[in-house]
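K.L.:
Predicted model and sequence below, questions to follow.
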Amino acid sequence: MHQMNAGRPDLNLLVVFDAIGRTGSVTLAAERLSLSQPAVSHALNRFRDLMDDPLFVRNGNRLEPTRHAAQMIPEVRRILEHVGSVLAPSTFDPLTASHTFRIGASDYTMISVLPALVRAVRTQAPNVRLDIQSMGETTLARLKTGDIDLTFIGADPPGGTLKSQELFRERFTGLLCARHPLAVRAGQNAVTLDDYLAFPHVMVSFRDPRQSPIDARLAALGRKRSIAVTTPNFASNVASITGTDLIMSLPSRVAANTMREDLIQFDLPLDVPDYPYSLLWHTRSDQDQAMIWLRGVAVSISQRT
């Protein structure tokens, strides 16, 4: 029974062994591997010592494998093929891939970004699955642990191990019912700050303890709006203003995707800074070909919408 001598095996010896097994010649193996003949001979001798077997014996002009080497050849080739597949650059073909992407999405994302993203993914990668999960307090932690692959953020990115790419700048706009007392002014984009503050407002009740940009701007002016209704999402807010005197302030892309004939959109009568809306992912997936493709799709649809 042949046993390998002590010492760490060298993968290069397997490559040389395989080349000689295929060519039956040290010279041809050297040409195949772009090595010198002495280098291949030296490697063969090292492997012979390591395996305690001649491995190849000359039969005329050809080197023939010993019985032990003949048994090794198919296994060595399987090892080399496996190593080659592991070390080969990863590829992603959207037409044939059956990948599952886990995406953290806020109410804003589901209304403003996901519809176009889903259409693009279905068109380009029909076998890909999108697992959309609601964002919450643990979203960034789950992104760091790998429970989700990608999310979006409407604020300055946190940095660190999380990488980001800005998709667009978002701004706030106003929305009210077509039967609202301010409907005519809103249709003319003539709503004043006093008009805006004279009526009750509906807003989304995010768990973010920070003051909303609109309320922060009003506070800087020494003013304050009256909040009559809070709901957990934008869709509920839009439904709440129908047939009421409520005013809703919301991101412009949400307004564009929820507009109806009985609603009127208007410019806010105060200067609220716009803000970045970005993709967010962990550095571990930065070079992953599937994730690079998905991020590219998200960037592309964001530039078109």
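P.N.:
Received, thanks.
K.L.:
hey, let's count contacts and neighbours off CA atoms from now on
P.N.:
OK.
K.L.:
Return the residues in contact with the nearest residue to residue 282 once chain neighbours are set aside.
P.N.:
The shortest distance from residue 282 to any non-neighbouring residue, by Cα to Cα, 6 or more residues apart in numbering, is to residue 162 (4.5 Å). Counting by Cα atoms under 8 Å, 6 or more residues apart in numbering, residue 162 makes contact with 144, 280, 281, 282, 283.
K.L.:
Helix or strand next in line after whatever helix or strand the third one lives in, which one?
P.N.:
Think residue 281. Per DSSP states H and E: residue 281 is located in strand 275-282. Next helix or strand after strand 275-282 toward the C-terminus (DSSP H and E): helix 289-304.
K.L.:
Determine the set of other helices and strands touching that following helix.
P.N.:
helix 114-124, strand 162-170 (3 or more Cα pairs under 8 Å, 6 or more residues apart in numbering; DSSP states H and E).
K.L.:
OK, contacts around residue 37?
P.N.:
Counting by Cα under 8 Å, 6+ apart, residue 37 touches 26, 27, 30.
K.L.:
try this one side by side with the last:
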Amino acid sequence: MDSKDFDLNSLLILHAVIECGSVTAAAKKMAMSPSSVTYAINKIRRSTMNPIFTRTKNGITPTTLALELNQRYTKAIALINDGLEFSSGCKESEVSRNIIISTYNFFEYWLCHYVTNTENRISNFCLNFVDYPISRETRISKLRNHEVDFDIGGLLPNDASIVAHKLCSSRFKALVSINHPTIHDKLTLDDWNKNKHIKWMQKSDEAMVHDGDANLVDELHNRVVAVKSTNSLNSLMICSESDYIMLVPEYLADFLKENFSVKVFDLPFETTMTSALYVHFHRSAKRKEFVNASLDTLINMVSENNKSNSSLKTETI
């Protein structure tokens, strides 16, 4: 970063644009011309050599870098206003960094639960979860533009700017409520066929998450589905409070049994269908401390939850 081209006034203008949501509104608030506001934002962009805002159909959206700079600016101003010295030698824990994560609802819950209840390397960071995009193209775009730090979900197509790390893969299990009236110690094929099912509907681009023979197995293709939901956590909650059966990846089984009123069974038929979970991040951030800390936490979370399952593996692509 070139310090001679980077000043506190530029950060003040950045703060105003983020708060107001547009260059025009920020210029009006600060009694400046829109071109002067744009000039200040471009100074930051040139100094950091990274985009500061991205354009969407609803206007402009601050990137991860912009949010971090704004957070540090507001903390610095607060310290100055309180008559305290803001030292450039502050510890990372004193200037908490936002980690922006785009993922499934169930993984958001799982990660929050793990971070809250264990000692880990990201306890001093703020986890900022955002909506999971509807397409692979949007997921890639958000990573390229530094709008998110991590994308956790199905494997994205190869991209030179993105690193993919496989967190785990496993076969599927059947999930039912612990209070199910007819399914007790074993799930039979008759149980599978007679009971209704709830189905987590993934985005069309996420079909690649399910590898194997899912479309060829009659028991999967012909099951009676009573509820479909694109919200994974909502699907899990409904299953735990109803008589429906739900397919879940085996890597989730132990966590679900410990935290929901459910029980998990082997499928009563043969299938090679598997589910894989990947974490993606921008290649330029590969050596950053928060990325390594986050990866360690994610890997530990998955491995600790699945110590009894030796088939779960992680790898970097």
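P.N.:
It's in. The model shown is predicted, which means the values in this text are computed figures rather than measured ones.
K.L.:
what TM-score do we get after superposing?
P.N.:
Here the superposed chains carry a TM-score of 0.57, computed using TM-score structural alignment, normalised by the length of the first structure; 209 aligned residues with a Cα RMSD of 3.3 Å.
K.L.:
check the fit of the strand holding residue 281 of the first structure onto the second structure and give the mean distance.
P.N.:
Once the two models are superposed, strand 275-282 of the first structure sits on average 1.7 Å from its counterpart in the second structure (mean Cα distance after the TM-score superposition for the first structure).
K.L.:
what angle sits between that strand and helix 289-304?
P.N.:
Angle, strand 275-282 of the first structure to helix 289-304, by axes from the mean of the first three to the mean of the last three Cα atoms, to 10 degrees: 170 degrees.
K.L.:
Kindly calculate the angle that strand 275-282 of the first structure makes with strand 162-170.
P.N.:
Using the same axes, to 10 degrees: strand 275-282 of the first structure against strand 162-170 is 160 degrees.
K.L.:
JSON lines for the helices and strands packed on helix 289-304 of the first structure, including distance to residue 244 of the first structure?
P.N.:
Written out in JSON lines, the entries for these read as follows (distance: least, Cα to Cα, whole Å):
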{"stretch": "helix 114-124", "distance to residue 244 of the first structure": "29"}
{"stretch": "strand 162-170", "distance to residue 244 of the first structure": "27"}
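K.L.:
wait, which of the ones you listed is closest to residue 258 of the first structure?
P.N.:
Ranking these by their distance to residue 258 of the first structure (criterion: Cα to Cα) puts helix 114-124 first, at 12.2 Å.
K.L.:
Which residues in the closest one does the neighbour count mark as buried?
P.N.:
Buried positions in helix 114-124 of the first structure, judged by neighbour count with 16 or more other Cα atoms under 10 Å: 114, 116, 117, 120, 121, 122.
K.L.:
isn't the third one right up against residue 301?
P.N.:
Yes. If you go by Cα atoms under 8 Å, residue 117 of the first structure and residue 301 touch, sitting 6.6 Å apart.
K.L.:
in the second structure, which spans are helices?
P.N.:
8-20, 23-29, 34-48, 64-81, 105-117, 136-144, 189-194, 218-221, 232-240, 253-259, 289-305 (DSSP state H).
K.L.:
Residue 230 of the first structure: which of the helices and strands packed on helix 289-304 of the first structure is closest?
P.N.:
Closest of these to residue 230 of the first structure is strand 162-170, at 21.8 Å (criterion: Cα to Cα).
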